[in-house]
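[1] How does the following fold in three dimensions:
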Amino acid sequence: MHTSTEASSGHATRTTHRFEQGPTGLGTSAARIVELRRASDDTDTASPADNDAGLRIPRFTFPWPSACNPAAEQAEQGALAFAARYGLIPNEEYYARLVRTKYGWLAARCYPDANLDLLQILADYFMWFFIVDDMFVDRVETVGESTIPNLTAMIDVLDYRRPGSEPVFGEYAWVDICTRLQLQLSTEHFQRFAHGMRMWAATAGLQILNHLRESSVDIAQYETIRRHTSGTNPCLDVADAAKAGPVRPEEFNDPVAQRLRMHANNVVCWSNDVQSLKMEMRQPGQYWNMVIVYVNKGLTLQQSVDLVAARVRSEIAQFQELGLGVEPLASPQLNGWIDGLRHWMRGYQDWVENDTQRYADAYLDGDSDDRKIVATR
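    Next comes the predicted model:
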């Protein structure tokens, strides 16, 4: 639940080409990754299509069916209207990007049983989250003058329940989402969501630090950062609201329930690292993901993709085995939440395969860099 419009397509070509080549003798140093991304004097490569065509991006299957909320298109149009109302759309080109990305459909696939009010709140939230996450962290410089004010403002909305004296981009929209969501959830239930969002904003700092290091942290530390910077946990933590109602705190915090949540988070985050790989390699400031960390350890790009895919499939199998063991003894609310986690894992994959063009090859160079948009906002 991550180069610039001034950069040529040849830049992206060289990045992909050199990652595919595997080790270059620079060891685990980030200098190797920087060289792969920035070497602008190498002209002996094929086109982006030639290089990307050789990279096999796997599909992920699930032992449970797809589902989709019948109000998907209504939620989609509502989310676009929400973004326009709060000034989240800087120009017509960006609006076209949002239209082809279909965040409302993501909400509909992940929460197929949500009532219309809850579905619209979550669709608006997805719209807001992807926009601010791209503009605050992923598709901009690694760190800038606005990085800390932007992220702390998001935390302050949760702490003070109001906008600050000098609201940043997206802050009023965030207040609106939180206000409406609190009407749908109990205080304790909303705080589960709020905790996940505070962790998103806080661990963004760890993600930034990782990109300022000479070498990425190892896989275990990357996983810690990733499961929180993804924003997946807040989404999983409201899945029960769209099913049989809120899971009791003692059930939600049970170690077995938290293991299920961890498996679901890993499935979404790690599969996204595979599916967004080409886009993230072109981002200006945030480009480490699980695949690239494995590349930096010496694997080729394809070997790294295949390894991450195998780990995703293992997480799916572990979730299903554990879930099927828990469900016969679980309360209706816990069973609903477990089913909601399944909806999230499958719904995200169905969105990638059937709906969105967020990671489409045709838009890699244009969509991967939002620095000019931020500069003129």
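
[2] C-alpha from now on. contacts and neighbour counts both.
    Fine.

[3] just so I have it, where are all the helices in the stretch 101-250 of the chain?
    103-110, 116-133, 147-160, 171-184, 187-212, 219-229, 232-236, 249-252 (DSSP state H, counting those that start in this stretch).

[4] wait, which of the ones you listed is closest to Phe82?
    helix 116-133 (6.4 Å; Cα to Cα).

[5] Could you check how far Arg358 is from Gln302?
    From Arg358 across to Gln302, the span is 21 Å (Cα to Cα, to the nearest Å).

[6] of all the helices of the stretch 101-250 of the chain, which gets the most neighbours per residue?
    When the helices of the stretch 101-250 of the chain are scored by mean count of other Cα atoms under 10 Å, the highest mean neighbour count falls to helix 103-110 (a mean of 29).

[7] So which of the helices of the stretch 101-250 of the chain is nearest Asn289?
    So among the helices of the stretch 101-250 of the chain, helix 219-229 is nearest, using Cα to Cα, at 7.9 Å.

[8] Show me the contact partners of that closest one.
    With contacts defined as Cα atoms under 8 Å, 6 or more residues apart in numbering, helix 219-229 is touched by 196, 199-201, 203-204, 206-207, 233, 265-266, 269, 289-290, 293-294.

[9] Alongside the first, I'd like the structure of this one:
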Amino acid sequence: MVERQLAEWAQRLRLLSGEATVHRFRAARFGEFASFVYPDAPDLLIYAKWLAWLFVVDDLYDENRAPGQGGIVNGVLPYLPDQGQPPAQPIDPASAALADMWPELRASMPDSLRERFRGHTDHYVRSYATDLANARTGLAPALAPYITLRRASGAVETCVDLIERQPAAYLPPHTAGATDLLALREAANDVICWSNDVLSLAKEIEHGELNNLVAVLRDATGLGWQAALEVAAEMVGARTREFEQISHRLLSGDADPALAPFIDGVQLWIAGSLHWHQSSPRYAATPA
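    I've put the predicted structure just below:
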């Protein structure tokens, strides 16, 4: 049911063009993805819409070389207005879909979460217009700037924010802004994005995209693809252990009652994302 409703929504908003694109969208099973990463959500369709929108935008700017001038890469806050304010007039299907989703997305968000989500979404879309994101030199970027870019371009912060739409997992500002909590989110971001890099490598190489952790390590070290892939996997494992250590630290002592359901939600997101990436036909085998 969710998959059908999702495809109908994407076609109505003109996010999909051509029979091949529609087929690829349906095959990706974004509704299933949402059920893996937000298993307790009572309104699963809106989460599926958000995930589908992120991947459609990613394909638009990564694969199709959409121009950096005009469109959502100049910011999206006008399409995510405050309560009671109308959205700006959409200029393309991506902005139209964003404005269409926003009333339902924000309905369950406390003010602080809504503002955090708006900021993270704007930061995400602007990442596609950076010089590093648009560089097409035939070389992968250096490791440190790549990691900074990936933390923005992966949109993980927006997805983690949505965990807090469930009241039990909502973190008030003093908790959400704590040093360990921000470190936890950053570790989760790296685990999710770097795992995506490992599993999407073949797809990205096919489209000439070298903004990928494996490609970055290969260019930096002179390793072959397989050896660079193994180093990337080790980095994912190290960050996963850091995430677990921070989780234990946050939950010890007199912790905010919302921390346990929030951290559970992040753990489910990491596991569910990995499961979907491993099973989705979006991703092919890594090049030899």
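
[10] all helices of the stretch 151-288 of structure 2, in order?
    156-163, 173-176, 179-206, 213-221, 225-251, 259-279.

[11] For those, give me JSON lines that also has distance to Leu15 of structure 2.
    Listed next are the helices of the stretch 151-288 of structure 2 as JSON lines, based on distance: least, Cα to Cα, whole Å:
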{"stretch": "helix 156-163", "distance to Leu15 of structure 2": "20"}
{"stretch": "helix 173-176", "distance to Leu15 of structure 2": "33"}
{"stretch": "helix 179-206", "distance to Leu15 of structure 2": "21"}
{"stretch": "helix 213-221", "distance to Leu15 of structure 2": "28"}
{"stretch": "helix 225-251", "distance to Leu15 of structure 2": "32"}
{"stretch": "helix 259-279", "distance to Leu15 of structure 2": "22"}
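
[12] Which two among the contacts of helix 219-229 of structure 1 are spaced furthest apart?
    Gly196 and Tyr294 (26.9 Å).

[13] For Ala94 of structure 2, give me its contacts.
    Leu15, Trp53, Val57, Ile72.

[14] so which of the residues you listed hold up in structure 1?
    Retained contacts for the contacts of Ala94 of structure 2 in structure 1, judged by both residues aligned by TM-score structural alignment, their matches' Cα atoms under 8 Å, are Leu15, Trp53, Val57.

[15] any idea which of the residues you listed is closest to Ala255 of structure 2?
    Distances from Ala255 of structure 2 to those, taken by Cα to Cα, are shortest for Trp53, at 34.7 Å.

[16] any idea what that closest one aligns with in structure 1?
    Alignment note (TM-score structural alignment): Trp53 of structure 2 maps to Trp128 of structure 1.

[17] Its match and Met154 of structure 1: what is the separation?
    In terms of Cα to Cα, Trp128 of structure 1 sits 12 Å off from Met154 of structure 1.

[18] which residues do the two both contact?
    Taking Cα under 8 Å, 6+ apart as the contact rule, Trp128 of structure 1 and Met154 both touch Trp174.

[19] just checking, the match of Trp53 of structure 2 touches Tyr172?
    No - taking contacts as Cα atoms under 8 Å, Trp128 of structure 1 lies outside contact range of Tyr172: 10.6 Å.
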